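Student: whatever this is, show me its structure:
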Amino acid sequence: MPAHIIIRDGSPYWWASTDIWVVPGADPNGAPGTPVAGQPAYLWAHAANTGSGLANGTRIDFYWADPSAQVIVGTANPIGSAFVDLDLNPAGQDVLCLVPWVPVVVNGGHECLLAVAHGPGDSNPIPDPLPNGYVFDPPAHDQIAQRNISVLMASMLAAAMVISVRALPRQDKLAFVSVEYGGELDQRQLTLLGLDKMDLRPAQRGAVQVELSLEPICGGKHGHGHGVGEESAGQPAEQEQQQEQVLSVSVAKTYAAGSEVGGDETLDQEPGAVEDDMGAAGSAGPDGAVDSGALEGADYGKRGLRVEVKRGTAAAVYAAFSAERLHPGQYQLVHLVEHSQGKVLGGVSYVVVQPPRRHAEQAQQGEQA
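Tutor: Sure, this is the predicted structure:
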């Protein structure tokens, strides 16, 4: 009688699993929240056995990785393991990793987290140990989940976020990174992110603008390049050249991970968005936008950043955020999504928050004290 171990993916963005969460601080039984760079935190996962046989002694391995849409074994860093006996209760169990995790300062605490379950008698086991170069691929394996969602306060957007686009050890990669907006956080997500006490509401689309570049850029109120809906006329030639490297994306979509890109699942277009009218074949345009032919048949119908990566290497993509239109008490979800060969490989999600005035004042008073 086989077991069937599950750590659930997020929905609709599978890399935002609510079955993985962080408890910052020295007390692993404290309140969930956002990790702080350089300070200890504890990781939890929720696992269930939906099969017909027991899975006693199931081991759950925890990893952290630099923010990347597609995470590969060898680039993820092991944190520790936990063991749990999974009976046939479909509700599952919460599992604590007793090894504390200290987020690295270089990423500001915005690392990607993974939980991987290895259990006896699993109906569809994954390799143990996972071989180097193995793609974690959570949608393809019920035993693997990823939490790649971070909170960005609107007052702290001067530095651009950096994500890695990685190629497999033996294969070059041509990828397309897009920015997608939209979605609401349910109560569980708000709690896991430590935002449940702020009385937040989702903003209308277009409140946050994002600029993508292969070169370092600045975010905040006056970033380099241009965001969705902004005009570039009359700007210096040097800034115009920078803008050629910055591609703002604006179409919100939801889809099953690994599904074909495009189709009836497309949501409403962002206000002020620019959508390319491209044919079925062709090459990259002068601004770097890639049409369907350049990405082996993927009909994107939108703009993004084209990234070419040699086998076994990684490229940095810089994302500068501007939240001038985000009002106090609002948040907006922003997703950086990596596509290749017409498939969704993964993504990184950010919750850009403008706290209510009372929370901002309390935080300021706390800093002064």
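
Student: going forward, measure contacts and count neighbours with C-alpha atoms only.
Tutor: Fine.

Student: elements contacting the helix ranked longest in the chain?
Tutor: Across the chain, the helix with the greatest residue count (assigned by DSSP state H) is helix 357-368. With contacts defined as 3 or more CA pairs under 8 Å, 6 or more residues apart in numbering; DSSP states H and E, helix 357-368 has no helix or strand neighbours.

Student: so which bits of that helix are buried?
Tutor: By neighbour count on 16 or more other CA atoms under 10 Å, the buried set for helix 357-368 is His359.

Student: try stretch 349-357
Tutor: Ser349, Tyr350, Val351, Val352, Val353, Gln354, Pro355.

Student: which of those sits closest to Ile20?
Tutor: Ser349 (14.7 Å; CA to CA).

Student: gap between Gln178 and Gln365?
Tutor: Residue 178: Ser, not Gln. 38 Å (CA to CA, to the nearest Å).

Student: can you check Gln330 too?
Tutor: 21 Å.

Student: isn't Leu336 up against Val344?
Tutor: No - counting by CA atoms under 8 Å, Leu336 stays clear of Val344, with 11.0 Å between them.

Student: now do the shared contacts for the two.
Tutor: By CA atoms under 8 Å, 6 or more residues apart in numbering, Leu336 and Val344 have no common neighbours.

Student: burial count for Val334?
Tutor: 23 (other CA atoms under 10 Å).

Student: ok, it - contacts?
Tutor: Val179, Glu180, Tyr181, Gly182, Ser349, Tyr350, Val351, Val352.

Student: looking at the residues you listed, spot the one nearest Glu211.
Tutor: The closest of the contacts of Val334, once distances to Glu211 are taken by CA to CA, is Val179, at 8.8 Å.

Student: so the closest one sits right up against Lys253, yeah?
Tutor: No - counting by CA under 8 Å, Val179 sits too far from Lys253 to count as a contact (9.9 Å).

Student: looking at those two, which is more packed in?
Tutor: Val179 (27 against 20).

Student: here's the other one to compare against:
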Amino acid sequence: MAAKPGRYYSGQYSPLVGNSAAFYSNNELDQYDDHARKAYGVPAPPGDDHPLNQYGSQDRQQLTYDNLTSLKGPLPQRPHKAGWSRRRKCVVFGSAALLLVIIIAIVVGVVVSVTHRSQPFNFTLSNAQVTNQTAFSLGGATHNSPNDTTDGVGVGADAYTYYQGVASNFPPASAWVSFEDMWNSNLQVFKTSCKANNHGPNNSDQMIQDIMDAIQNRSSVSLVDHRFILAVILQESQGCPRAGSTTSASGVVNPGLMQSHNGTSYNSGHSADSILAMVQDGTQGTASGGDGLVQNLDMYGSPYSAARGYNSGYIPKSGDLSEAAGATACYVSDVANRLTGWVYAASKCPGGT
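Tutor: Next up is the predicted model:
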């Protein structure tokens, strides 16, 4: 039988070890004929008598590593194509995709921030003032300048007394602490209350200053005692402009520092203006007709009755300000205690915190 053209083991299949044999079909060996010749510099076999042709005489020829290496030395492995592994591709392309997402998020954030800041913040300053003279005699309103921050009895006591019943059972304005002491005693509350109540980042020093400035500004115009405004802010939001809104059964939304009736929410793009608007809403009433402290003082005279009206929308027929009246039972007692120095002491109000 005439010998077939030579065939060579190229390394594509499992390597042979020592003299152990492996069998490969002519078809499999055909795939690497040219490769083997080029690797060894061997020309195509000229005829049946070429020494390499002894390995192509049968359809399945037994080849050993020793047979092949004796011809021209060990065959080199089939060269690998240059390129990246699948894992490397995943890492590279995955990192690129993540970087692209981060860049897009940053760009979108910047655009939103710029757009938010570029939009005008429109609100009209109110001239609403307390006119009920009883409110001046009982202390909810004053003709004194808010620049007098040392008014009151000093720092008071960080203690809680449970007040209940009619307005006359609550402490008189002559027992209230000064605005300066009340502010300083609660300064740490202003600095930490947002995060503590899961309302987002804490107030910056500038935001805290803006809150004080807004209280002083609206007190001067409205004639509401700045201590009363501060006490209500602490009661409603603990001084956090980002405080979440509540919604009444009738759909009234109460946002921000003073949880005012369909009032203004905090706007980070116009921080100082939105803080002033929130204090105005709670002090002088909202554009939607929600009553502020001015309207409640005009209606009830007493600051404690005004506090009940602000929280509940009305005074219960019994006149008992410790009744919830559809809102918070401890509200008026808490406000009274804030006005006399309470900050951290445990509440003694039933159901209070």
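
Student: superposing both, give me the TM-score.
Tutor: TM-score for the superposed chains, counting by TM-score structural alignment, normalised by the length of the second structure: 0.22, backed by 139 aligned residues with a CA RMSD of 7.0 Å.

Student: now do the helix or strand containing Ile233 of the second structure: which elements does it pack against?
Tutor: Here Ile233 of the second structure sits within helix 226-237, counting by DSSP states H and E. Using 3+ CA pairs under 8 Å, 6+ apart, the elements in contact with helix 226-237 of the second structure are helix 179-185, helix 205-222, helix 331-339.

Student: what's the helix or strand for Gln239 of the first structure?
Tutor: helix 237-244.

Student: now for the very next helix or strand once past that helix, which elements pack on it?
Tutor: Per DSSP H and E, the first helix or strand lying C-terminal to helix 237-244 of the first structure is strand 251-253. Under the contact definition 3+ CA pairs under 8 Å, 6+ apart, strand 251-253 of the first structure sits against strand 173-181, strand 266-269.

Student: ranking those by burial, who's on top?
Tutor: Compared across those, strand 173-181 shows the largest average neighbour count, a mean of 23 (mean count of other CA atoms under 10 Å).

Student: which strands and helices sit next to that one?
Tutor: Short answer (3+ CA pairs under 8 Å, 6+ apart): strand 173-181 of the first structure packs on strand 251-253, strand 305-309, strand 330-340.

Student: pick the most deeply packed of the ones you listed.
Tutor: By mean count of other CA under 10 Å, these have strand 330-340 as the most buried, with a mean of 23.

Student: strand 305-309 and that strand, what's the angle between them?
Tutor: Using axes from the mean of the first three to the mean of the last three CA atoms, to 10 degrees, the direction of strand 330-340 of the first structure lies 50 degrees away from that of strand 305-309.

Student: got the angle for strand 330-340 of the first structure vs strand 173-181?
Tutor: Using the same axes, to 10 degrees: strand 330-340 of the first structure against strand 173-181 is 160 degrees.

Student: C-terminal to strand 330-340 of the first structure, what's the next element?
Tutor: Next along from strand 330-340 of the first structure, by DSSP H and E: strand 343-354.

Student: what about Thr134 of the second structure, how many residues close to it?
Tutor: With other CA under 10 Å as criterion, Thr134 of the second structure counts 18.

Student: helix or strand: which one has it?
Tutor: Per DSSP H and E: helix 133-138 holds Thr134 of the second structure.

Student: the residue lying closest to Met153 of the first structure once chain neighbours are set aside and Arg201 of the first structure: what is the separation?
Tutor: Excluding the flanking residues, the one nearest Met153 of the first structure by CA to CA, 6 or more residues apart in numbering is Val353, at 4.9 Å. Distance from Val353 of the first structure to Arg201 of the first structure, counting by CA to CA: 10 Å.

Student: nearest to Leu43 of the first structure, out of the helices and strands packed on strand 251-253 of the first structure?
Tutor: Closest among these, using CA to CA: strand 173-181, at 27.8 Å.

Student: which elements pack onto the helix or strand just after that closest one?
Tutor: Downstream of strand 173-181 of the first structure, the first helix or strand assigned by DSSP H and E is helix 187-192. The contact analysis (3+ CA pairs under 8 Å, 6+ apart) places helix 187-192 of the first structure against no helix or strand.

Student: which strands and helices sit next to the helix or strand Ile102 of the second structure falls within?
Tutor: Element membership for Ile102 of the second structure (DSSP H and E) is helix 86-118. The contact analysis (3+ CA pairs under 8 Å, 6+ apart) places helix 86-118 of the second structure against no helix or strand.

Student: who are the packing partners of the helix holding Gln239 of the first structure?
Tutor: Using 3+ CA pairs under 8 Å, 6+ apart: helix 237-244 of the first structure touches no other helix or strand.

Student: tell me which residues of that helix are tucked away?
Tutor: Buried, per 16+ other CA under 10 Å, within helix 237-244 of the first structure: Glu240, Gln243.

Student: let me know the angle separating the longest helix of the first structure from strand 343-354.
Tutor: Going by the same axes, to 10 degrees, helix 357-368 of the first structure makes 80 degrees with strand 343-354.

Student: re the thing from before, how much space between the residue nearest to Met153 of the first structure and Gln365 of the first structure?
Tutor: 19 Å.

Student: now Arg358 of the first structure
Tutor: Counting by CA to CA, the gap from Arg358 of the first structure to Gln365 of the first structure is 11 Å.

Student: ok, Thr191 of the first structure next?
Tutor: Distance from Thr191 of the first structure to Gln365 of the first structure, by CA to CA: 24 Å.
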